[in-house]
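>>> whatever this is, show me its structure:
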Amino acid sequence: MTRTEYRWLLPSAMADPELPGDRPRTRRTVRDWAVDITAFLCAAGIGLLALTAIDADDTTADVFVLVDSVIGAAACCALWLRRRWPVGLAAVLTVVCIVEPVAAGALMVALFSLAVHRPFKPVAIVGAGALISAPLQPLLRPDPSTGFLASVIFGILLILLVLSWGMVVRSRRQLVLTLRERARRAEAEAELRAEQAQRLAREAIAREMHDVLAHRLTLLSVHAGALEFRPDAPAAEIGRAAGVIRDSAHEALQDLREIIGVLRGPGDTDEGDRPQPTLATLDALVAESRLAGMKVVVDNRVADPRGAPAATGRTVYRIAQECLTNARKHAPGTEVSLTVTGGPGEGLAIEVENPAPTEPFERVPGSGQGLIGLTERATLAGGGLVHGPTEDGGFAVRARLPWPAA
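Purely as a prediction, here's the structure:
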């Protein structure tokens, strides 16, 4: 969803979202029962206080006290309908309270529920009706212990307080819903950014491999053209050119297999010819690095390297190859530790760590694409890779890859 679409949706969808309690549920939850019982008890308590004041008045006949009791009990019982018909219930109780003070508690609960579960317009209409009818009840059923003006002011303030409290609760719930919606949108946008970063990393790897392939194929074309235009060249020169062509073709094929393996999606098949590097050839890679003058300490605890899956073994090999290359460029002269552990069912873990260089050296600029490619490769293989500096200033790369049980 674009930002323009989001702005168009914001006024209608987010200005006054429907709250969880706006629509009545078919079955009440434990929380609903607790709230309803509490509301009923509060309304009944206020009604009992009003009934006690009426009963204490000697001028009120017993039959009127009985009628007040029945109407007050009916008003309190009607609160169980406040979730389904909050507007209608509040309007009816507003009319009833004009002549029945015992229903005042039920009216307060109904107005609060109306303000919580309905938008401002119906709340304003019913609330205005309650404010207009506030002076009528003390006029028709005056309280001998309280003056008319004091009763009107107290009734108006109580109605405004209940309505304001309910609207504050609704506003807070709307804020919570809005924040949750924003959090969901932020998570969705983060996932999109992660997917875009992966796509960009794949494109960068593809461009890099394209450059390598172009170089090798160009070299192959040059030597093939020399053989074509100089068929009378000495045998040694022809053999040397043929060897270069053969090596270039073999390396180009390896690079092509490599880019196909890197760019293969998680759901693609993993069949066909595999590249030569595997977990079993890791020792040869270490030996080659040692011949180049590197200090490499190997701790290979894999009992059967040849039994590792081809994709997993190749990924381990490439991780080790890239890490040794980076250590040779950025920390020459240091001792690199290479640890490989795991087995069928528990997966493979590889850790390559080197300390900070102690002697000055000419830094080799790097693009950082190697570690990005390793992370993407490990993710596509079903595992994960983390890298970063260590506490002593060195650098460490740790990866875990799957190895299904036999």
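>>> only C-alpha atoms for contact and neighbour calcs from this point on.
OK.
>>> all the strands of the protein, in order from the start?
Counting by DSSP state E, the chain has strands at residues 295-300, 335-343, 347-354, 384-389, 395-401.
>>> would you do the same for the sequence below? I want to compare the two.
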Amino acid sequence: MTGDKAARNPHEFTGRRWYFPSALMHELAPDTARTGSRPRRTARDWLVDFSCFLLAVGVGLLGADALSTNDRVPEAVAAADQVFGALSCAAVWLRRRWPLGLAAVMVPVGFVSETSGGVVVISLFTLAVHRPFRYVLWVGGAQLVLVPVYFWWRPDPDLPYLASILLFVVLEVAVIGWGMFVRSKRQLVLSLRDRARRAETEARLRADTAQRLAREAIAREMHDVLAHRLTLLSVHAGALEFRPDAPRAEIARAAGVIRESAHEALQDLREIIGVLRAGEPDDAGRPQPTLAALGTLAAESRQAGMKVTLENRVTAPEHVPASVGRTAYRIAQEGLTNARKHAPGTEVTVTVTGGPGEDLTVIVRNPAPEGDVPPVPGAGQGLIGLTERASLAGGTLKHGPAPDGGFEVRARLPRG
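A predicted model of the protein is given here:
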């Protein structure tokens, strides 16, 4: 793998290459991007950089104090050493932008300047955090090669020659190891953060897909109902056309049917407006359920072994539009299905209330199941579809845990 390719593809797993997004690579290697796109320092970055600067200055002052007490170092060399140390301390503020350049420059500077020792350590740590190990290996190896020469040129008055070399090698290895640990931890955090963002995006896409499929299902269902209304209207209108001499009562009855069918067709048409419909209906001719079919639904659930209590307290149910009754039926049906899957053996209560001039309220509630329930596959797409169906009907639907630990689905539907 070449250098450029390795920088773009820092991880390989089971033969597949994982490509870090540019934002993640930017944070790990900030100087690879253009200057105009570099993120600004955060408060934490300023605090860390200022702490590194103070550390470099403190080490430089200790080095300057050691030079002042060392009679074997000429004053000119000591003054030059301190100048290099001051410039190196100022260069600490460039460590995020040019970690490799700063670390490479500090190799010769640290060799000739004792007051730059703190900056040498900081630059090596920064390089290990922001660059792959091969760069750290080259720079760290160059420093290790110069260590014996440095302590031969400037021996430590308090430590033997070999002890000084060993101490510096241990310090450099520790700094490199710490930097690589920080880098790997950041890579892990950024990778998990990126996975979380991708999971949220995929969840939104799945929800959008579920809503689209719900719209298509509603469109197919409305197509069936609307076709039935219009066909009925056409039949009665045709009868009036071909039987102009029919009795007055029969003509009045046919006209009433035409008016009622046209009114209901208009209501159905209002629901289908704005609904995206794709494909041809695959269930043409299927009878559509209404509010009156709730009793049959409850009976079928009891036959399947469920404990169902139906409380239908709707007054004047004949005045409930068929589309609203159909939506209430679907909500009760989905609620019973979910209760059968996730809370088997519990008693499910289906309550439907509403009078003339009031909204229709549908509540499906079940207590918490006793004991552990085996997990059932499902992603909540049915509830998403119900929410979309209720919204298209002009109402609302809410679902979630009940205060007693059970689960509740509550819908409000306008009666028209």
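>>> what does residue 171 of structure 2 align to in structure 1?
Here residue 171 of structure 2 is matched to residue 158 in structure 1, going by TM-score structural alignment.
>>> next one: residue 50 of structure 2
Checking TM-score structural alignment: residue 50 of structure 2 goes with residue 37.
>>> cool, and residue 212 of structure 2?
Match for residue 212 of structure 2 (TM-score structural alignment): residue 199.
>>> next, count neighbours for its match.
Neighbour count for residue 199 of structure 1, taken as other Cα atoms under 10 Å: 14.
>>> mean neighbour count for the strands of structure 1 - can I get that in TSV?
TSV is the format used below for those (neighbours: other Cα atoms under 10 Å):
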stretch	mean neighbour count
strand 295-300	15
strand 335-343	19
strand 347-354	22
strand 384-389	16
strand 395-401	21
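>>> looking at those strands, spot the one closest to residue 176 of structure 1.
Proximity to residue 176 of structure 1 (Cα to Cα) singles out strand 384-389 among these, at 35.1 Å.
>>> so what's residue 146 of structure 2 up against?
Residues near residue 146 of structure 2 by Cα atoms under 8 Å, 6 or more residues apart in numbering: residue 111.
>>> so which residues of the stretch 101-250 of structure 1 form helices?
104-117, 120-133, 136-140, 148-229, 235-263 (DSSP state H, counting those that start in this stretch).
>>> so how far is residue 125 of structure 2 from residue 181 of structure 2?
Distance of residue 181 of structure 2 to residue 125 of structure 2, computed by Cα to Cα, to the nearest Å: 10 Å.
>>> so which of those two has more stuff around it?
Between residue 181 of structure 2 and residue 125, residue 125 has the larger neighbour count (other Cα under 10 Å), namely 24 against 14.
>>> quick check: closest non-adjacent residue to the residue mapped onto the more buried one from structure 1.
Here residue 125 of structure 2 is matched to residue 112 in structure 1, going by TM-score structural alignment. Leaving aside its sequence neighbours, residue 112 of structure 1 sits nearest to residue 166 (Cα to Cα, 6 or more residues apart in numbering; 4.9 Å).
>>> how about residue 148 of structure 1: what's its closest non-neighbour residue?
residue 138 is the one closest to residue 148 of structure 1 (Cα to Cα, 6+ apart), at 6.2 Å.
>>> contacting residues around the one you found?
Contacts of residue 138 of structure 1 by Cα under 8 Å, 6+ apart are 148, 151-152.
>>> how about those residues in a markdown table, adding distance to residue 319 of structure 1?
Formatted as a markdown table, these follow (distance: Cα to Cα, whole Å):
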| residue | distance to residue 319 of structure 1 |
| --- | --- |
| 148 | 88 |
| 151 | 83 |
| 152 | 82 |
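>>> out of those, which one sits closest to residue 91 of structure 1?
Out of those, the member with the shortest distance to residue 91 of structure 1 (by Cα to Cα) is residue 152, at 19.1 Å.
>>> once you drop chain neighbours, what's closest to that closest one?
residue 135 is the one closest to residue 152 of structure 1 (Cα to Cα, 6+ apart), at 5.2 Å.
>>> show me what that neighbour aligns to in structure 2.
Using TM-score structural alignment, residue 135 of structure 1 sits opposite residue 148 in structure 2.
>>> I figured its match hits residue 167, correct?
No - using Cα atoms under 8 Å as the test, residue 148 of structure 2 is too far from residue 167 to be in contact (11.7 Å).
>>> neighbour count: those two, which is higher?
residue 148 (18 against 11).
>>> can you list the neighbours in contact with stretch 189-206 of structure 1?
Counting by Cα under 8 Å, 6+ apart, 259, 262-263, 369, 372-373, 376 sit against stretch 189-206 of structure 1.
>>> give me the buried subset of those.
259, 262-263, 372-373, 376 (16 or more other Cα atoms under 10 Å).
>>> widest-spaced pair of those residues?
259 and 372 (14.1 Å).
>>> I figured the residue nearest to residue 152 of structure 1 hits residue 150, correct?
No - using Cα under 8 Å, residue 135 of structure 1 is not in contact with residue 150; the gap is 10.2 Å.
>>> before we move on, the earlier item: and the match of residue 171 of structure 2, how far from residue 150 of structure 1?
The value you get for residue 158 of structure 1 to residue 150 of structure 1, if Cα to Cα is used, is 12 Å.
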